[in-house]
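S.K.: Let me see the structure of the following:
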Amino acid sequence: MNSARDPRIAVVGAGLGGLALAAVLQRHGRSVTVFEREASAGARSQGGTLDIHAGTGQIALRAAGLLDRFRALARPEGQEWRVLDPATGTALPFTGPVHDEDSPEIDRGQLRGLFLESLAAGTVRWGCTVTGTTPLGDGTWRLLLGDGTTEDVDLVVGADGAWSRIRPAVSPATPAYTSVTFVEAGFDDCDLRHPALARMVGHGSLLAKSDGKTLFAQRNSSGHIRAYIAFRAPQDWHLAAGVDLGDQATVRTHLLKMFDGWDESLLYLLRHNDRAFINRPLFVLPAPHTWEHVPGITLLGDAAHLMPPVGLGANLAMLDGADLAHALITEASIDDALQAYEGIMLPRSTEAALDCAGALDHLVPPTDV
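M.R.: Model prediction:
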């Protein structure tokens, strides 16, 4: 085993939390390798816009030395919220969850790019799938890779998201369906191609909800608007409804029927999307999700505390990464560092998960139907 000051650290997953951990470690001269199954940084879309909070995500960016670069890209105007009456399309007061006053928006892909650009060449091993881990009996671990090879390391950090391959080494918990599904839709070059929609959404986010159904749209960079059609239904709602998710016309017809009676200005989100509908059932880990400390291995972000996507998950993942890096830098041993980190992260994530569950109920209110 390497010395305590130069451990072999393997981060599984190149999402925001894992990259924050790697960036802070490297800023302090520590070695780290990130294993990522995607073939490259641009292998897939990174999702929508994120509000990065002063009390969580921005702390991690500051620790990584990236706060000024974030500020240069972020959109403070993206914090604007508009709430509309579903039946009339008229404005209503905003009464949703309020995050930090300083929570500018940035596209997830732009934020990920900041972290990736800050890392030393070769830090991320692209196209390298980790299928599992095996303890070696002395506090070290063997990573099992998709190509049949292995890597022995002193510390494994599972930053590999909702369906983590690392989580089973510390916890038997698995994500459960929330009863809420988002169907995503996208609109390109909105100021020119969809001007009425662009005016309605404004610079930030738009919300309309009624009877367990919600339409939510958010402005992204480069004139893109991403919309989510949210409703409570069984996970296999499309099968029961006879809807082929690959048939866009059939999906559209079903959604329009579901939102019958809503104002036509809002139904534009269902009628005129440029990008295909994407079905996204929401899953969460139990709250609280905790585990007994296991030497040489831990979790962060969605692997540790998968929550509804209501504005906290990415912020907490980055803060997890920064906190774990700080512990590894300041504590005398890996074991001391993990216990210090988990002592902070687990209680914090429990409180946040309960808050997010309440926020999801506010966003898509439960019904008796």
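
S.K.: For the rest of this, base every contact and every neighbour count on C-alpha atoms.
M.R.: Will do.

S.K.: What number of residues are in the vicinity of the nearest residue to residue 352 once chain neighbours are set aside?
M.R.: Closest residue to residue 352 apart from its sequence neighbours, by Cα to Cα, 6 or more residues apart in numbering: residue 312 at 7.6 Å. Neighbourhood size, residue 312 [other Cα atoms under 10 Å]: 22.

S.K.: And residue 312, how close does it get to residue 279?
M.R.: Distance of residue 312 to residue 279, given as Cα to Cα, to the nearest Å: 22 Å.

S.K.: Next, the second sequence, to be compared with the first:
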Amino acid sequence: MSAPITIIGAGLGGLTLARVLHVHGIPATVYEAEPSPTARTQGGMLDIHEHNGQPALAAAGLLEQFRDLVLEGREATRVLAPDGTVLLDEPDDGTGTRPEVQRGDLRRLLLDSLPEGTVRWGHKVTGVRAVEPGRHEVSFADGSTVRTGLLVGADGAWSRVRSLLSEATPEYVGTTFVETYLFDADTRHPAAAKAVGDGALLAPVPGKSIQAHRESGGTLHAYVALAAPQEWFAEIDLPDPAAATERIAREFHGWAPELTALITDSDTTPALRPLFALPIEHRWQRVAGVTLLGDAAHLSPPNGEGANLALFDAAELGRALAEHPEDRETALGAYEQALFTRSAAEALEAAADFQRCFGENTPDSLLDLLTGAGRTA
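M.R.: Below is the predicted model:
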């Protein structure tokens, strides 16, 4: 089977690229390992930024529809000390500069904007190889293959496509998030709901943090950060939710109960989310017929930019291909040179932000970051 443009991964980046190409009349096919769009939850809240995420959605012709998804009031931010003392309480100012949406809603918007059949579900990539200069073959777990003149890896941290361009692999950054959910929190978990407030909560000390965000329907979505080796987390008995939450909560002994409730009162089994990153200066030599976007190209510690960068990468790649319809290599070369410069700067900033949030000077460094004193120009 042959396809002109093949995108691996139906995350936000891959779908945005397919949409931007569609706007310009360029067909593409997206292959996704998940069996359906509802196979798993799609993560939490995203603040879509004015300088990258929103222009990307505008390029996709979806900015107005995106605004209909925004959850009002979620730009509020609270920082608490371990004893519950409020260190910062910034309400949503109503300007909408960082509008918050749920990742699943944004993904659905992108999916619904594509022609039927654009996304091929249940196609887990098992291998990629060059078959001739500028053409590649992708093999799938069901035994099928596709050959393409342009292969785009939008397949995330553990990208299979990246092996065609780079030997780099993500490395553990030393911190793992433990993900929990509290449902119907205003009624069932009122103290925790009050602590979180209308938007985001952060309660950090060096090496650990309790973070949460208010989602739709009164759901509190928490990420408990702990700096520890992966071996330490491997000893947690996750199949026993009570034992798992008790072990994690033990690391926060003496913290205010409205904060530790985000661990102990979880309505779901805690899920481990170890954090990985690619080298800050990750780049590759141009290989005809293949490129990367999003986490596949520049995975960094989380700082609120990952989804925005994936959206922007996709829009920029789509624009470049539309501007050079008869010379894709020129388009890819221009896209990648801009990508390398942009992603290196963003990765450096992400590493610095991560230290401000979890390093030895937090919460002071985090407060500086949130109030503008710690952000570089």
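
S.K.: which helix of the first structure spans the most residues?
M.R.: helix 334-363 (DSSP state H).

S.K.: and that helix, which stretch of the second structure?
M.R.: The aligned range for helix 334-363 of the first structure in the second structure is 328-357, by TM-score structural alignment.

S.K.: Name the residues of the matching stretch that are buried.
M.R.: Neighbour-count burial for stretch 328-357 of the second structure, counted by 16 or more other Cα atoms under 10 Å, picks out 328-329, 331-333, 335-336, 339-340, 343-344, 346-357.

S.K.: What are the boundaries of the strands in the stretch 1-150 of the first structure?
M.R.: 9-12, 33-36, 49-51, 81-84, 91-92, 105-107, 124-126, 130-135, 141-145, 150-153 (DSSP state E, counting those that start in this stretch).

S.K.: Dump those to CSV, plus mean neighbour count.
M.R.: Formatted as CSV, these follow (neighbours: other Cα atoms under 10 Å):
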stretch, mean neighbour count
strand 9-12, 25
strand 33-36, 21
strand 49-51, 25
strand 81-84, 20
strand 91-92, 14
strand 105-107, 24
strand 124-126, 20
strand 130-135, 18
strand 141-145, 19
strand 150-153, 17
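
S.K.: Could you give the residue range in the first structure aligned to stretch 107-124 of the second structure?
M.R.: Going by TM-score structural alignment, stretch 107-124 of the second structure sits over residues 112-129 in the first structure.

S.K.: For the equivalent of residue 8 of the first structure over in the second structure, which residues are in contact?
M.R.: Structural alignment places residue 8 of the first structure opposite residue 4 in the second structure (criterion: TM-score structural alignment). By Cα atoms under 8 Å, 6 or more residues apart in numbering, the contact list for residue 4 of the second structure reads 27, 28, 148, 149, 150.

S.K.: quick one: residue 4 of the second structure from residue 232 of the second structure, how far?
M.R.: From residue 4 of the second structure to residue 232 of the second structure the distance is 46 Å (Cα to Cα).

S.K.: what helix or strand is residue 322 of the first structure on?
M.R.: helix 313-330 (DSSP states H and E).

S.K.: can you map out the helices along the stretch 151-300 of the first structure?
M.R.: Counting by DSSP state H, counting those that start in this stretch, residue ranges of the helices within the stretch 151-300 of the first structure are 190-193, 195-201, 237-240, 248-258, 264-271.

S.K.: so what's residue 366 of the first structure closest to, chain neighbours aside?
M.R.: residue 212 (5.6 Å).

S.K.: And the one you found, how close does it get to residue 234 of the first structure?
M.R.: 13 Å.

S.K.: So which of those two has more stuff around it?
M.R.: residue 212 (19 against 15).

S.K.: Just give me the match in the second structure for the more buried one.
M.R.: So, by TM-score structural alignment, residue 212 of the first structure is matched to residue 207.

S.K.: With residue 175 of the first structure instead?
M.R.: Per TM-score structural alignment, residue 175 of the first structure is aligned with residue 170.

S.K.: What of residue 202 of the first structure?
M.R.: That one, residue 202 of the first structure, aligns with residue 197 by TM-score structural alignment.

S.K.: repeat for residue 56 of the first structure
M.R.: By TM-score structural alignment, residue 56 of the first structure lines up with residue 52.

S.K.: show me what contacts the nearest residue to its match once chain neighbours are set aside?
M.R.: In space, residue 52 of the second structure comes closest to residue 312 once its chain neighbours are excluded; the distance is 5.5 Å by Cα to Cα, 6+ apart. Neighbouring residues of residue 312 of the second structure by Cα under 8 Å, 6+ apart: 52, 53, 55, 56.
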